[in-house]
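J.: sequence and predicted structure below; questions after.
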Amino acid sequence: MNDDPTIRHRPDDDERLETARGEAHDDPRRALGEALHELKRVIVGQDAMLERLLVSLLAGGHVLLEGVPGLAKTLTVRTLADVVGGSFRRIQFTPDLVPADLVGTRIWRPDTGKFDTELGPVFGNLLLADEINRAPAKVQSALLEVMQEHQVTIGGTTFPVPRPFLVLATQNPIESEGTYPLPEAQVDRFLMKLLVDYPTPGEEAAVVGRSLGAAAEVRQRLGLDDLERFARVAQAVLVDREIIAYAVALADATRHPAENGLSDMAGMVEYGASPRGPIGLIHAARALAMLRGRGYVSAADVRDLAPDVLRHRLVLSYDALSEGVTADAILARVLETVPEPDDRYARRARTAAA
């Protein structure tokens, strides 16, 4: 099957093409695989990040992207909106931003003698909060309700945001002037924090080569109805109680390192992962398992997602910061120390899923 838009198809070819696409949308793994392939046509060398973004969409969680400028963070979010067919909104966070610039405000109309409500740019399916750490705390607090409750209250009236609703925020880790640290309560509301790194020389050469020609035309591969349907399918993925216990054990090891065989890390963590950590970890693992074509969650799904789901939930101590110890280094030790469930649970899950 050739999807090249420059090649003409006969009517019977078009009919077969639409039939094949319809069949693909009945298979979550195949449909999501097509969406992932479409993203990779534009974004080079960020395969893990793209997979995590789809997982977050299915799990209904927000994502914080951290990386230096020029790594296509904004392009990634815009391309994702084009592929899934949702409405896209972008807010450039600046120090002079006020909450009304995000959620909206009430405006007095002299001709009618009444207030009208003007809704802000948060009312979209995909919201790009660009350089989110450049806005002061008052603006950050305006995002708390909409991120957690998926609604905005203006003048005593509550307005729900469209579903699905996903906040994808970016921040620059190398520039601290004119930035504000995000409140812990807000950081904890992000399902994942993804670290966007430099591409390899080969990937960067591909990016430069693509820049010499016309930009790839992004085609919509999914619809909002498909996303909601696939999210319900992900909610039916089987999670064994031992897998849940494994996710909880990982979070508990960040809170009580000494009691989990990590005595040398005891002074490195001020506060460990909150209960949102293992909750988000299991929800994301179900979506990842479905994306990988399984009807059950394995320990490998939890292990692969643990750094992305837990790294931003750790509050490191002054000793850790002064010695250059990172949250990823602590989580690597946790993953090495906490034992994974035995394979018999995976076999039991496969039997139950069948």
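T.: Right, received. Where do you want to start? Residues are numbered from 1 along each chain as shown.

J.: switch to C-alpha atoms for all contacts and neighbour counts from now on
T.: Fine.

J.: middle-most residue in this structure, spatially?
T.: By CA atoms, centre = their mean, the chain has its centre lying nearest to Val63, at 3.5 Å.

J.: state the three-state secondary structure for that one.
T.: strand (DSSP: H, G, I helix; E, B strand; the rest coil).

J.: now swap in Thr170 and tell me
T.: Of the three states, Thr170 takes strand according to three-state DSSP.

J.: give the closest residue to it in space, chain neighbours not counted.
T.: Distance criterion CA to CA, 6 or more residues apart in numbering; nearest residue to Thr170, sequence neighbours excluded, is Leu65 at 4.6 Å.

J.: second one coming, line it up with the first:
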Amino acid sequence: MTVGVRSGAGTGFGDVAGVAGKIRSAVESVIEGKSEAVNLALTVMLAEGHLLIEDVPGVGKTMLAKTLARAVDGTVRRIQFTPDLLPSDITGVSVFQQDRRVFEFVPGPIFATVVVGDEINRASPKTQSALLECMEERQVTVDGVTHPLERPFMVIATQNPVEMEGTYALPEAQRDRFTARISMGYPSYTAELDMLDAHGAASPLDYLQPVATVEEVRGLVETVRRVHTAPAIKQYAVDLVTATREHPDLRLGASPRATLQLVRAARARAALDGREYVLPDDLQALAGPVLAHRLLPTAEARVERRKPEQIVAEIVARLPLRG
């Protein structure tokens, strides 16, 4: 496959790797032994996406989200999702001001640079759906009035496995809004031993200082948008997504939104590596995190314990590159 590069597209690409490197180091000073998860979180942020972190309680899901938010010096709001949480508790509400006899909008916690949605699947599907417009259109509509959200805007949601007590499965439309899903997993023996020293007396998050500004993050996002994606790369991305729709073990494949977000994430990954162009390797590395959580296996595949991640890996392994 031939991957072309546009001339004069290199301005600012060195800055992406440099600033992102500082952010990565700051986050890893708190989250030890999880470089893959940290890299993917950075990739999603620069792709203007949202991240879903799924795992059992206590492995650092919320800590990763809060650390990334603090490192970029943006406003951070945390929402603890519970069964009694209402949509207006997220988006905000219009309150009647009696002295002026007018309704005034009081913004909810969704109005922040980074919104940490803790245990998102402990709230009802109705409350979860309050995030749909916010995540896709970067705006909130309350009582017929639309309020734009400042950019950058990122939702980092944590989710407990659906087998655990008191959880609701995320609706398909909600999962499709998340650019990628990762699983933290348990730390290695050495990392857990080091954690006892680092977190024994106080949390390293308490001493973490911002290493980038919101303006810098906006600039990095603009640079990522200029990463060149050759026609053959775009065809390969469409081929990957189309293969999920035609796979016999899947009753729901990935959406066109998934194709777009896969390419955006690939651009961000390329920029983080200091490249001005996307390689097939970028798409292959991101196919699992970006596509798997959007797929629904058939009943037969579930009986055989076939996971979407395995199916995506098989598609990547057998799908030829064009050109």
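T.: On my side now, so go ahead. Quick caveat, the model's predicted, so the values are computed rather than measured.

J.: what do we get in the second structure for the residue nearest to the centre of the first structure?
T.: Under the alignment (TM-score structural alignment), Val63 of the first structure pairs with Leu51 in the second structure.

J.: that match is in contact with Thr179, isn't it?
T.: Yes: the pair Leu51 of the second structure / Thr179 is scored as a contact, 6.0 Å apart, by CA atoms under 8 Å.

J.: and for those two, which residues touch both?
T.: Each of Val44 lies in contact with both Leu51 of the second structure and Thr179 under the rule CA atoms under 8 Å, 6 or more residues apart in numbering.

J.: just give me the match in the second structure for Thr94 of the first structure.
T.: Correspondence of Thr94 of the first structure to the second structure, assessed by TM-score structural alignment: Thr82.

J.: that match: what's it in contact with?
T.: By CA under 8 Å, 6+ apart, the contact list for Thr82 of the second structure reads Glu119, Ile120, Arg122, Ala123.

J.: run the last query once more with 6 Å
T.: Each residue near Thr82 of the second structure by CA atoms under 6 Å, 6 or more residues apart in numbering is listed here: Arg122, Ala123.

J.: same check on the one 4 residues further on?
T.: When contacts are counted by CA under 6 Å, 6+ apart, Leu86 of the second structure is found next to Thr127.

J.: for Ile120 of the second structure, see how far away it is.
T.: Remark: distance between Leu86 of the second structure and Ile120 of the second structure (CA to CA, to the nearest Å) = 13 Å.

J.: is the residue nearest to Thr170 of the first structure in contact with Leu168, as I believe?
T.: No: the pair Leu65 of the first structure / Leu168 is not scored as a contact, 7.1 Å apart, by CA atoms under 6 Å.

J.: just want to know which of those two has more residues nearby.
T.: It is Leu168, of Leu65 of the first structure and Leu168, that has more neighbours when counted by other CA atoms under 10 Å, with 25 against 21.

J.: rewinding a little: and the match of Thr94 of the first structure, that one's in a strand?
T.: No: according to three-state DSSP, Thr82 of the second structure belongs to no strand; its state is coil.

J.: if I look at it, how far off is Ile53 of the second structure?
T.: Thr82 of the second structure is 17 Å from Ile53 of the second structure, by CA to CA.
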